[in-house]
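> Sequence and predicted structure, then a few things I'm wondering about:
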Amino acid sequence: MLQISPAPFHSILVIQTKFIGDLVLASALAKNLRLEFPGASIVFLCEARFESFVMAHGIASEVVAFRRDRMRGTPLERGKELYAMVRALRRFRFDLTIDLSDSKTSRIVTGLVNAKTRVGYNPSERPLRMLERQPANVFAKPYGFDGQHFLYRYLSPLEALGIELRTVIPNLQPLPLETAKALALLGQHHLRPNAFIAVHAGASFEGRRWQPERFAAVIVEIAGETGLDVVLVGGPDEREIAERIVARTAPSVVSLVGDLSLESLLAVLKQARLFLGNESGPMHMAAATGTPVVGLFGLTEPSRWGPVGVPSISLQPPMPCACMAEDLCRAPDPSKACCVWGLEVKPVVDAVREVLSRTEMKLERAI
């Protein structure tokens, strides 16, 4: 194994090609790197749609972005995108590469960039296939600092490099301009800060989305009981889910689904009294702003992927679950299993009440 020099690194590449929730968790790694090497340039390799968010919130000094659709295209399209990606990266002359993605493509990129110090995982998340190689010369444990949450997987390279862990919990706060825009938008809908629940009923895979009808049932009960308004959030491809919820709920439910950039979404989540939603990127974004969370999980283990650093309850149906959709489930892959559909309405209502009660007590103490 390479012996780490005590001299600071000057140009650092972090490869995080996954999703927005992963980037939120990886922001804690970036913060520690910045504290350890304040003069270093920290570059993130990430998907193009996340570039402005990563830059706006200071997660990276610079971003090299790629298009996921091209990386999933024809061999020629993939080759062109990979060539452009590596060419853009090599101009930085990195002396440290940290591969958080731990994928076949990220290992290829690590090898081609060829920084002197290259951190990867041992063992890899998935076994290397024939002809694959691990270009790393410094190896991080699957979970560093004796942690169990996936956050500690993204912090593990620090331990491998002998860097002190100075901060753990991701902390992302909206920009002042985005806060002003969020307050103005909420005002247009007669919504007050800290007086609404943000609900995200979407997720990247259908099986990870709790049924819209059940979200609606929770909203009706909690809104009627507490007087809190409800704001639906999500991406443009989740509008149909929002429409199904709005059709079953009171007029006080406002849908901002498809109307917010990631930067604006963060600002809206910061103003919420509570976040209720499926295991997804917005859940981690809400937690990173300090907003309490009720998270709904299926086969994914909440102890690995639950919200961190805020009052929260993560709900999961009893395991092993009775299969809810045999034609759709692809267990044991947690991203392709419909176990969350087994959650009933009552435990979710009870969890929302419990977290609201905890935060109410904190508010009273503060006053």
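Ah, there it is. All figures in this text were calculated on a predicted structure; none of them were measured in a lab. Numbering: from 1, shown residues only.

> Please make it C-alpha for all contacts and neighbour counts, starting now.
OK.

> Strands along the stretch 151-300 of the chain, start to end?
With DSSP state E, counting those that start in this stretch as the criterion, the stretch 151-300 of the chain has strands at 196-200, 229-232, 253-255, 274-278, 293-296.

> For Glu360, find the nearest of those.
strand 274-278 (11.0 Å; C-alpha to C-alpha).

> now for the closest one, which elements pack on it?
strand 196-200, helix 281-289, strand 293-296, helix 345-366 (3 or more C-alpha pairs under 8 Å, 6 or more residues apart in numbering; DSSP states H and E).

> ok, second structure coming up, stack it against the first:
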Amino acid sequence: MSDAIPPIDSLSHSPRILIAGAGDVSDVVHSLPVACCLRDHYPDAHLGWLIGPEVAALVRGHRAIDEVLEVPPGWYRSPSLVRETRKALRQSKFDITIDCQGDLVSALACYLSGARHRIGFTAGHAWDAFAWLNNERVVPVFDHLVDRRLELLTPLRIHHPRVRWDLPIGRQDQLWANQCRSQIRSARLAILNPGADCPSKRWEADRFSATARYLADRYGYRSLAVWTTFEDRLMAEQIVERSEGTVTLAPDTTLMMAAALFQTADLLISSDAGPLHLAVAVGTPAIGLYGPSRPSDRGPYHQVSLRRQTESSSHGFWRSVDNYAMTAIGVEHVCEAIDELHASNQIGFSRAA
């Protein structure tokens, strides 16, 4: 009987909890409210986060996180890296793991940790082949990923949590963003993000340019075209060239510099990509442009989503089709959404310090 697993709600008020979410920017942003709610519920807990180095800045220095365990991309394919990861996880002696992503990487990390209580989604709501690695399985009822991941806290008797992100934006990043914003001689600033992780989720450059001209003519905006990859930059440059002087190319930024810059803006327009969700996390009004992915589960949380065509939402499908669904979104649809946001007073003047 000494080896019996105690009920999860009988643990101490200072449990050691691991959040497994080593995905991209969107994945981490969708999971950050879980960490905030855990900190509220367990002020004395030790909270760790397993994450990839390219997005670790989103949790490093976060008020809710005590320990950041960085794992290299593809670690689960290397026997030696699996052993190293297992050793690091076991040293932290986690009592509980939260499998936010429900895929091989997160489920395996939770299993390797040796935690007695491993919370994840039931089969059908996670990759079926790996759902068994968790022993406290939740059947979600909500659609949006933010709400669904917060449902993983129900075994801990955490209900109706308040959603917030508390991004750890440093003072230097804030100062840089405010200086960048002060150089834009306009009362209103819009961020345009043409980047996406596959062609089927990209909106055309000339449509971004036309939208920027509308923003300038109707509401007096100046726009910044942001980018991360070389391909994104080429598209951002096309937007600038066709904008008739209403768009400026954004400088190269780190992840947290971008978050700070978004915080100074009045509006962000983007496809389903990391910058869209980052903007939501810092409180910037956003319009998400959706083609093959579904705004019902991965749209900008409590913000505006536009989708004109219904396509399969399979992740593999996104990468194998053209952007027909995105081309169904016209400039007029985005301009109408902009008008509605202004009419409802959801957009004010710049919040730059």
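It's in. Since the structure is predicted, the reported quantities are computational estimates derived from the model, not experimental observations.

> The longest strand seen in the first structure maps to which residues in the second structure?
What stands out as the longest strand in the first structure, according to DSSP state E, is strand 41-47. Strand 41-47 of the first structure corresponds to residues 46-52 of the second structure when matched by TM-score structural alignment.

> Over to stretch 207-215 of the first structure?
Counting by TM-score structural alignment, stretch 207-215 of the first structure corresponds to residues 200-208.

> Residues contacting the matching stretch, please?
Defining contact as C-alpha atoms under 8 Å, 6 or more residues apart in numbering, one finds that stretch 200-208 of the second structure is touched by 192, 194-196, 235-236, 238-239, 242, 271-272, 289-293, 318-327, 330-331.

> Mind giving me the PyMOL command for buried ones among those?
To isolate the buried members of the contacts of stretch 200-208 of the second structure in PyMOL, using 16 or more other C-alpha atoms under 10 Å:
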select buried, resi 192+194+195+196+235+236+238+239+242+271+272+289+290+291+292+293+318+322+323+324+325+326+327+331
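
> Distance of the aligned residue in the second structure for Met319 of the first structure relative to Ser320 of the second structure?
Using TM-score structural alignment as the criterion, Met319 of the first structure maps onto Thr310 of the second structure. Between Thr310 of the second structure and Ser320 of the second structure the distance is 16 Å, computed by C-alpha to C-alpha, to the nearest Å.

> Does Asp24 of the second structure touch Val55 like I think?
Yes: applying C-alpha atoms under 8 Å as the test, Asp24 of the second structure and Val55 come out as touching, 6.6 Å apart.

> Neighbour count: those two, which is higher?
Each of Asp24 of the second structure and Val55 has its neighbours counted (other C-alpha atoms under 10 Å); Val55 has more, 20 against 15.

> was I right about that one contacting Val25?
Yes: between Val55 of the second structure and Val25 a contact is recorded at 6.2 Å, counting by C-alpha under 8 Å.

> so what's Ile108 of the first structure closest to, chain neighbours aside?
Excluding the flanking residues, the one nearest Ile108 of the first structure by C-alpha to C-alpha, 6 or more residues apart in numbering is Pro135, at 7.9 Å.

> Identify the residue of the second structure aligned to the one you found.
For Pro135 of the first structure, the aligned position in the second structure is Leu133, judged by TM-score structural alignment.

> For Gln316 of the first structure, see how far away the aligned residue in the first structure for Leu267 of the second structure is.
Alignment note (TM-score structural alignment): Leu267 of the second structure maps to Leu274 of the first structure. According to C-alpha to C-alpha, Leu274 of the first structure stands 19 Å off from Gln316 of the first structure.

> Looking at the two, which one has more neighbours?
Leu274 (28 against 23).

> buried stuff in stretch 171-191 of the first structure?
Result for stretch 171-191 of the first structure [16+ other C-alpha under 10 Å]: buried residues Asn171, Leu172, Gln173, Pro174, Glu178, Thr179, Ala182, Leu183, Leu186, Leu191.

> Near the nearest residue to the last one once chain neighbours are set aside, how many other residues are there?
Meaning Leu191 of the first structure. Distances taken as C-alpha to C-alpha, 6+ apart place Asp229 nearest to Leu191 of the first structure, at 7.2 Å, with adjacent residues excluded. Here the count is done by other C-alpha under 10 Å, and Asp229 of the first structure has 24 residues near it.

> what's the matching residue for Asp229 of the first structure over in the second structure?
By TM-score structural alignment, Asp229 of the first structure lines up with Arg222.

> Correct me if wrong: its match contacts Tyr214.
No: counting by C-alpha under 8 Å, Tyr214 is not a contact partner of Arg222 of the second structure; they are 10.5 Å apart.

> which helix is the longest one in the second structure?
Scanning the second structure for the helix with the most residues, using DSSP state H, yields helix 25-41.

> which helices and strands does that helix pack with?
By 3+ C-alpha pairs under 8 Å, 6+ apart, helix 25-41 of the second structure packs against helix 145-151, helix 274-281.

> need those helices in TSV with distance to Pro79 of the second structure and mean neighbour count, can you?
Below are those laid out as TSV (distance: least, C-alpha to C-alpha, whole Å; neighbours: other C-alpha atoms under 10 Å):
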stretch	distance to Pro79 of the second structure	mean neighbour count
helix 145-151	30	23
helix 274-281	31	25
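
> so which of those helices gets nearest Glu70 of the second structure?
Of all these, helix 274-281 comes closest under C-alpha to C-alpha, at 19.4 Å.

> what residues does that closest one touch?
24-26, 29-30, 164-167, 193, 259, 262-263, 268-270, 285-286, 288, 300-301, 303.

> make it 7 Å
With contacts defined as C-alpha atoms under 7 Å, 6 or more residues apart in numbering, helix 274-281 of the second structure is touched by Val25, Ser26, Val29, Trp165, Ala259, Phe262, Ser270, Ala286, Gly288, Pro300, Tyr301.

> Return the member of these nearest to Tyr42 of the second structure.
Trp165 (16.7 Å).

> Tell me how far the aligned residue in the second structure for Pro174 of the first structure lies from Ala225 of the second structure.
When the second structure is aligned by TM-score structural alignment, the residue opposite Pro174 of the first structure is Ile169. Separation of Ile169 of the second structure from Ala225 of the second structure (C-alpha to C-alpha) stands at 21 Å.

> likewise Asp166 of the second structure?
Asp166 of the second structure is 25 Å from Ala225 of the second structure, by C-alpha to C-alpha.

> For Val220 of the first structure, give me its contacts.
Counting by C-alpha under 7 Å, 6+ apart, Val220 of the first structure has contacts Thr249, Ala250.
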